[in-house]
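**Q** sequence isn't available, so here's the structure alone:
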């Protein structure tokens, strides 16, 4: 008979702790995981303030020095590794986080599809390939797989917490009792502080087989016996006031103790009372789906109310402390921490989650923050695979593309192959590199010089520099083709034996890159005589391989029509750095769908931006970045006087 979950649990904990220790032992290695900064966001959404030149400037704490609020896209296990390790620009966060709140997914049957609203139609998108593999791994063997996912992550979270730090784990009845045992083991049974019941009490239809579920559970643990904690209070209810308070001659409500002879010993006025000290049943916070919470909704399925996070943060994070959420979802934790003056770190594996969170923070005019991703995701996947060398992996990919690898004795690069009939060379870039200008130039030289010259060269890459589209256009070489290796390929190639099945299936697609086109930048004198007015206008957006997206046939047809009618309608978010230094993209202007302040169109971004910049007689590099509704990012850099 198969083992029960209770019998498996000790093995799951042991295996998870072993994985966490392997990660901790490797933090000092040169091959450690790093974070790649995509954008330094200085919230200044398309507005009159920006036109008047009131661009929010970076303070030293939001550039390369000190702490940076950050939103990280990618697997939280890798994100936490990078935070623990630190890098040349950011010190390690080990023992520096005051509060962690997590709301991990706890429903194996949850629908992770995203509905995208476009002009005249809606498109339903399945999770990205990377997300699909993460979700399938999480629930591969049901609850056992889920717990295997959680154990090493909880161990790393404990390492990130300060000695006075706390963690709140938000869970429901599916797996909460198993997770409670694991939390006891990792954080210590004596450090279990409370089981909080969030009773939301929404009306539900009766069921025939069980009672209605009307609450969720939050487990509160501390790292040590002396955590930071500040009691929070909730207001008195109307019934409580009516029962225990009186009105004085000025109409103020008060309560008193009897001092004898009809005289009160003391009076405590309602407007001077903090309220009732919170207990462990929180029944005064509504679900985000209720009518009362309509203004707070950001159309994210698992969004939690701000009042819930406000209570947790005020109780367990000191002023100017640091809050982290490694299953960030719609970004409620960071949004509330920002309003309460706390620092924050958030990460999520879902592209839609990160896109919603970034817009939400800009909408509330947050302080500058950085948006990062896992810089070496494919490298990490490669190291977990059975391939011993990059050459072995490259040869498999060359075969999957339909080409033949060069033998090692023919003087060609180890990552190259050929298609003899069409005189085409194929070059596979490393999963640990960002494919850019140098790679493409070497590929051109290889094509022109090797064995008398070849007709064409195809470069297959994993990760690309953000302005790769412009680099390709500037090279203007019709016999150079650049294609994207499917991001889930290494997951499918966990064993070398599997690639033969993939070749037979002919289902591997190497897709083209998308790119953004911008009209020539205009610079004119501003009416104040001291500044210039810079005008930047989007021209076109090219999504070359819509068939590679996780869409069914019906949604592919809808997308094709949008591409034909109005390709710029696919832009979800775009931003501008008017003085790009070639290293850090400083987003000093942003617009995005649902921002209707200037155009009253929730389905399209504005196409033109006007920035006021200091008048200087020098050449400027202007970088424009765009993210489409599917989360693909592209950029273009223009030089102007």
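**A** Looks like it arrived, so ask away. As the structure is a computational prediction, the values presented were derived from the model and not from experiment.

**Q** going forward, measure contacts and count neighbours with C-alpha atoms only.
**A** OK.

**Q** list the contacts of stretch 207-223.
**A** The contact list for stretch 207-223, computed with C-alpha atoms under 8 Å, 6 or more residues apart in numbering, reads 158, 161-173, 176, 180, 187, 191-202, 204, 206.

**Q** now it, how far from the centre of its chain.
**A** Averaged C-alpha coordinates place stretch 207-223 at 27 Å from its chain's average position (C-alpha atoms, centre = their mean, to the nearest Å).

**Q** show me which residues of that stretch are buried.
**A** 215, 217-223 (16 or more other C-alpha atoms under 10 Å).

**Q** take the one below as the second:
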């Protein structure tokens, strides 16, 4: 008989603590996880791009010129993202003990549909999660609630390490896992550090089901790192129904004349609620003091009287009252039942078409309560980016991380749309997940999977002494070597060079090498072009291959798996118009070639619809593109961006504009212009154009 969840909990928590301890032990090692800056996003809406470019270059902290590191949007496994933040690097110090507030809204329904709906001109597609997302979701729910709690345990431990000594953490859950999660969180933070269980009534809730009541609220558990010393800023509310009823029932009086004529007020006791002291016991204008005296000294009472703020009843045996005016009323202190914040609906101005999006008012209240002005907020299940967007508006610094590529794409567009300060878009450096997984003990054997991929491609593995992680094979009766990269790594130009080395050295040398990869760096197309090697071919492994192997088995997939070519971006710089100390740079987006539809996790109907869009309107597949007018080969600084839905640039929400005009400081000689694009499926690509100098 299997153990109950209650019996498993001690083992779950112990395993989570071991995993977190292993992460913390690796922070100082040579294999520590690092973050790779993919883009310094410099929103240019309604702002001089040239000014933004100059200021961001000086203040970003990534150029070594001083200043603080910008806010960060991180794509990747949050366990590794937090490990990188704790470790720090040469340019960015560790953030251990630096976050004032952490809010997380982890997925809490094992039956949730993680597919992404993609709207294109003339077609709407449904795509399953990416390979990395599939790993995470399957791991999270492999053993139901038990594996979910295991996932949460190790991450909560790292979050506590990131919290400032006076920081707090808010964990947003619902009835699926909330009660179990609280036991885990009590163990990590200590029961004394539990501050509140906040109930957010989602106003209309879910409709009642046939045999149980509908769920109408979510729960937020609030923990302090130090139960004796934590930041807390009480807030008040005025717009909830019960406060409105309070106002109508209490603020019922008006002065007919005098300095406050026409103002609504309510009587407020002047009696001392505490212990009496001699200076509070006195008669005032014939009115005897209450039993414990007044709640203020005579001088303050006289000041209220001079300002017309005392109500004198006709009979002296009745109590004096202070007039509390409605127009000065700040509202009732917020308690742990929140009934005045609505869920997001599709027509809301802040809606970004993301299923689990939380209202900005919810995060605004949380930040106001638990993060000081100028503080740092973290969200490691950031979804649509609500936490980052609200923190930005409220003048707080922020770090947002999510495993979902669609989520980070939406968050990036959302922040650009609200004219955020320059921020970094980062990913786990080379993902380093292969090393991290082996270090953290996750059951994952790269070599075994590589052999499966080689077999499906039709290659025969090399002998063990010539093989590297079982990743090398050869096509029968040819001089062609096949190299299979790990699904947990980013295939980069260094990967290609390594494959060239294998081609030239293994078994006396091969004529050609084919690289099979899962995830590619944005500039891989440009890298292939620069290598200019006709005996190097790069193909994409279908991202749903793992799912297909799991369902059908590798043996039944023989001859059915198609490996596609890479996506490719084309752009030109047709004009550089110089005017004084500036120049106007024109960049044209010319073409986008998507990798074969077979490589995308779609069914036959959706794949056919995609093929039609690819043939008729390939640039309609671009979700976001940006321009760096002076690319240094390391950090992409986007001083101009456009994205689908940005109707300020055009009136078609399903298409980007295809021409950018960027005003930048004049530069002598040629400019190295980098254009980077992300398509609707999250695939990144870039092209570098050398723009020759033109005269004024």
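**A** Received it, and whenever you're ready, just let me know what you need. Only a predicted model underlies this, so the values are computations on that prediction, with no experimental measurement involved.

**Q** on that earlier part again, closest one of the buried residues of stretch 207-223 of structure 1 to residue 27 of structure 1?
**A** Taking C-alpha to C-alpha as the measure, residue 27 of structure 1 lies nearest residue 223 of those, at 21.5 Å.

**Q** for structure 1, which helix is longest?
**A** helix 5-25 (DSSP state H).

**Q** same for that one, what does it pack against?
**A** Under the contact criterion of 3 or more C-alpha pairs under 8 Å, 6 or more residues apart in numbering; DSSP states H and E, helix 5-25 of structure 1 touches helix 143-160.

**Q** summarise which helices and strands the helix it packs on is packed against.
**A** helix 5-25, helix 76-85, helix 129-138, helix 176-187.

**Q** returning to what we had before: mean shift between the longest helix of structure 1 and structure 2?
**A** Compared with structure 2 after the fit, helix 5-25 of structure 1 shows a mean deviation of 1.2 Å (mean C-alpha distance after the TM-score superposition for structure 1).

**Q** what's that helix in contact with?
**A** In this structure, residues lying in contact with helix 5-25 of structure 1 by C-alpha under 8 Å, 6+ apart are 81, 144, 147-149, 151-153, 155-156, 182.

**Q** could you find the counterpart of residue 311 of structure 1 in structure 2?
**A** Applying TM-score structural alignment, one finds that residue 311 of structure 1 aligns to residue 365 in structure 2.

**Q** any idea how far residue 233 of structure 2 is from that match?
**A** Here the criterion is C-alpha to C-alpha, to the nearest Å. By it, residue 365 of structure 2 lies 10 Å from residue 233 of structure 2.

**Q** between those two, who's got more neighbours?
**A** Neighbours were counted for residue 365 of structure 2 and for residue 233 using other C-alpha atoms under 10 Å; residue 365 has more, 17 against 12.

**Q** average offset of the host helix or strand of that one relative to structure 1?
**A** Per DSSP states H and E, residue 365 of structure 2 falls inside helix 360-370. Here the mean offset of helix 360-370 of structure 2 against structure 1 after fitting is 0.5 Å, by mean C-alpha distance after the TM-score superposition for structure 1.

**Q** most tightly surrounded among the helices and strands packed on helix 143-160 of structure 1?
**A** helix 76-85 (a mean of 22; mean count of other C-alpha atoms under 10 Å).

**Q** measure the closest residue to residue 154 of structure 1 other than its chain neighbours to residue 171 of structure 1 for me?
**A** Once flanking residues are discounted, residue 154 of structure 1 sits nearest to residue 186: 7.5 Å by C-alpha to C-alpha, 6 or more residues apart in numbering. From residue 186 of structure 1 over to residue 171 of structure 1 the distance is 17 Å, taken as C-alpha to C-alpha.

**Q** one more: residue 603 of structure 1?
**A** 35 Å.

**Q** in a strand, residue 353 of structure 2, correct?
**A** No: applying DSSP: H, G, I helix; E, B strand; the rest coil, one finds residue 353 of structure 2 to be coil, outside a strand.

**Q** wait, it touches residue 347, no?
**A** No: using C-alpha atoms under 8 Å as the test, residue 353 of structure 2 is too far from residue 347 to be in contact (9.8 Å).

**Q** neighbour count: the two, which is higher?
**A** Each of residue 353 of structure 2 and residue 347 has its neighbours counted (other C-alpha under 10 Å); residue 353 has more, 14 against 9.

**Q** how close does the equivalent of the more buried one over in structure 1 get to residue 251 of structure 1?
**A** Superposed on structure 1 with TM-score structural alignment, residue 353 of structure 2 falls opposite residue 299. Distance of residue 299 of structure 1 to residue 251 of structure 1, given as C-alpha to C-alpha: 44 Å.

**Q** with residue 614 of structure 1 instead?
**A** Taking C-alpha to C-alpha, one finds residue 614 of structure 1 at 58 Å from residue 251 of structure 1.

**Q** of these two, which one has the most company?
**A** residue 614 (12 against 8).

**Q** sorry, back to before: buried ones in the helix holding residue 365 of structure 2?
**A** Applying 16+ other C-alpha under 10 Å to helix 360-370 of structure 2 flags 360, 362-370 as buried.

**Q** neighbouring contacts of that helix?
**A** Against helix 360-370 of structure 2 from outside (C-alpha under 8 Å, 6+ apart): 100-101, 167-168, 231-235, 341, 350, 377, 386-387, 390-391, 394.

**Q** now, the residues you listed that are in helices?
**A** 386-387, 390-391.

**Q** how about the contacts made by the residue mapped onto residue 468 of structure 1 from structure 2?
**A** In structure 2, residue 468 of structure 1 lines up with residue 524, judged by TM-score structural alignment. By C-alpha under 8 Å, 6+ apart, the residues touching residue 524 of structure 2 are 491-493, 685-686.
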